[in-house]
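# Output the structure for:
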Amino acid sequence: MSTDAGAGRARFRPFHLYFYVLMGAFALAAVGAFAWIVNSSLKTDVEFIGSPPFSTTTSWQFGNYAQAWEAGGVGAFFGNSVLVAVSATVLGVFFSVLAAYPLARIRFRGSSLVLSGFLMGLMVPWMVTFIPLYLTLRDLGLLDSRLGLVLVYATYNLPFNIFVMVGFMRTLPVELEEAAAVDGAGPSATFFRVIMPLLGPGVAAITIISFLNNWNEFFYALVLIHSEDRMTLPVGIWQLSQAATYGSNWVTLFAAMLIAVAPVLLVFAFLQKRITEGLTAGALKG
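Now for the predicted structure:
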């Protein structure tokens, strides 16, 4: 009985212990850094500069968060990030699902080449596309605009989203579409009434990952947005870091960092299972 119970379990090997220790060290370092930022964000600037780096705060300045939100401009940066990240995520996921359906479910000449073309987008570094993209947005009058940033983010995530959704859609039984065709449903009705309700885990996975990518993206937001009132949160925090370097306003920076990371932690904490289901579903096709 014990043999059967352990039949599906991998044997423990000595190098596994090194792997666990290494991963544990990385996790401990990440948790320690996060705790240090939380502790530092509750200090005054005088206490932060004058006390030892790892000393526990004694002032508990929760007003630092309000100061970062209002005086530091984090509120405006936060609103821009929400607008850009949500809009780009919805737009990118919508077109990804529409593009993945014919590639996964409809056989046509050249479908594999089309899919390969999308997948090649995963291998193209941003340095190659940045200058043409910048010039295109300038010619279209979308430079230094939130709309231009939304379009960039939406297309930036398309290759990965299509790759995931094609793998997920191929796990769905073909008999569903055959039954819908027998009932007289056309391709559009079949997609929206039969296939779309079954795409929940896959759509949830690419939605969450796209949102996290859009929320944390820094480079394109830095070079494509010039007006301060249109800047997103990563660029705004970078500006606060410059102010902290030359003005010693460190506690506002740490408070802003925690405000920025809070939505990411909440989304990932509550929807981690959805991400795993959506990304692994395509691998179960056998």
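# Please count neighbours and contacts with C-alpha atoms only from this point.
Fine.
# which residues are contacting the helix or strand harbouring residue 181?
Remark: residue 181 resides in helix 175-182, with elements defined by DSSP states H and E. Identification of contacts with helix 175-182 by Cα atoms under 8 Å, 6 or more residues apart in numbering yields 186, 190, 194.
# and the second one, what element?
Residue 190 is part of helix 187-190, with elements assigned from DSSP H and E.
# same for that helix, what does it pack against?
Here helix 187-190 touches helix 175-182, going by 3 or more Cα pairs under 8 Å, 6 or more residues apart in numbering; DSSP states H and E.
# Following element in sequence after the helix holding residue 190, please.
Per DSSP H and E, the first helix or strand lying C-terminal to helix 187-190 is helix 200-216.
# this one as well, want them side by side:
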Amino acid sequence: MSAVLDDRGLRTGDGPGVTGGRRLRRRLPWWLLVLGLAVVAFLWVYPFIWMVSASLKSSSEIFAGGLSLIPEALQWDNYTRAWDDGNFRVYLANTVLVTVSTVVIVVVRCALAGYVLGRYRFPGSRLVVGILIATLFVPTGYTIIPIVKMSLELGILDQHSGMVLALAGGANVASILIYAGYFRGLPDELEEAAIVDGAGFLRTFTHIMLPLSMPVTATVAILTFLATWNAFFLPLVFSFSNPDLRTVSVGMQAFVGENSTDWPGMAAAGVISLLPIVVLFAFMQRYFVEGIAGAVKS
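Predicted coordinates for the structure are as follows:
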């Protein structure tokens, strides 16, 4: 006898066990995908978890414990040694000052450049974009000599201002293109209404366009923050003659001695240096994703 279908499309002869088995088979690929992604995520964050664990261990336990994540006894003095003896309280303050200043300069400069390239067509605009893209292939090492020479001539080689200008003076092509892509997708009626109201270029930019680009601004700020916070080469050169100007990335070298390395202290310093980045990204990840999606969509 052929089975009769009920209103839900199930055969009347099927019991709850058969229906549950079919539902499980339909969901099985989804559960396998979740399990696979969970394993990949754990492998991705494992180095950070291990560093946090190593920052609470002794040197002998780090080498004897291998990949173990549970310390035998919590060594909180590693953080005290990194903060005081390693001078990370000064390095962290230097990094915050340099990073925040660099982010402000880069955001303002890239927003203005992206607004012009995204909203205006002028002779040579495509050439400008081509030159900006070409600078992506120029290694940092080729620009360090003129940067140091100019900073030396200006007398700012051993100052925070020199480090900030050196870090903020790059092309920042990705940030400019993100802004340009976002501004290009905004409707022309916004500018036309501003012109009717008597607004000029700067007023239109600061009162209308820039507030609308807050997701992109958050994206550029995060990207610049990460790049500046983790910068090593330029801060090393600018703090070579003045160790008090070191940032956290350069300050890591303080734990490396001629005959030994303070691995627990270095791990504790690494956790201290990464904690602000994790907190920042946790609060701003939504704006980061929105900014990238808006720029790509435009």
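# The helix holding residue 181 of structure 1 maps to which residues in structure 2?
Matched against structure 2 by TM-score structural alignment, helix 175-182 of structure 1 falls on residues 189-196.
# Give the buried residues for that stretch.
Neighbour counts over stretch 189-196 of structure 2 (16 or more other Cα atoms under 10 Å) mark 191, 194 as buried.
# gap between it and the chain center?
Counting by Cα atoms, centre = their mean, to the nearest Å, stretch 189-196 of structure 2 is centred 35 Å from the centre of its parent chain.
# how far apart are it and its match in structure 1?
Superposing on structure 1 places stretch 189-196 of structure 2 at an average distance of 1.1 Å from its equivalents, by mean Cα distance after the TM-score superposition for structure 1.
# Return the list of helices and strands in contact with the longest helix seen in structure 2.
Longest helix in structure 2 by number of residues (criterion: DSSP state H): helix 16-54. Secondary structure elements in contact with helix 16-54 of structure 2, counted by 3+ Cα pairs under 8 Å, 6+ apart, are helix 263-297.
# which bit of structure 1 covers the helix it packs on?
Aligned by TM-score structural alignment, helix 263-297 of structure 2 falls on residues 250-284 of structure 1.
# Per the alignment, residue 206 of structure 1 pairs with which residue of structure 2?
Using TM-score structural alignment, residue 206 of structure 1 sits opposite residue 220 in structure 2.
# about what we covered before: most neighbours among the contacts of helix 175-182 of structure 1, please name it.
Each of those was scored for neighbours by other Cα atoms under 10 Å, and residue 190 scores highest at 18 neighbours.
# who are the neighbours in contact with that residue?
Residue 190 of structure 1 neighbours (Cα under 8 Å, 6+ apart): 177, 180, 181.
# got it, and residue 64 of structure 1?
Residues near residue 64 of structure 1 by Cα under 8 Å, 6+ apart: 41, 42, 251, 252, 255.
# Distance-wise, check the fourth one relative to residue 264 of structure 1.
Read it as residue 252 of structure 1. 20 Å (Cα to Cα, to the nearest Å).
# the helices in the stretch 1-150 of structure 2, which residues?
With DSSP state H, counting those that start in this stretch as the criterion, the stretch 1-150 of structure 2 has helices at 16-54, 59-65, 77-80, 88-119, 125-134, 144-154.
# Spatially central residue for structure 1, please.
Nearest residue to the geometric centre of structure 1 (Cα atoms, centre = their mean): residue 212, 2.0 Å.
# surely that one meets residue 265?
No - in this structure, residue 212 of structure 1 is not within contact of residue 265 by Cα atoms under 8 Å, at 9.7 Å.
# picking that back up, assign the nearest residue to the match of residue 206 of structure 1 once chain neighbours are set aside to helix, strand or coil.
In space, and not counting its chain neighbours, residue 220 of structure 2 is closest to residue 175: 5.7 Å by Cα to Cα, 6 or more residues apart in numbering. Under DSSP: H, G, I helix; E, B strand; the rest coil, residue 175 of structure 2 falls in the helix class.
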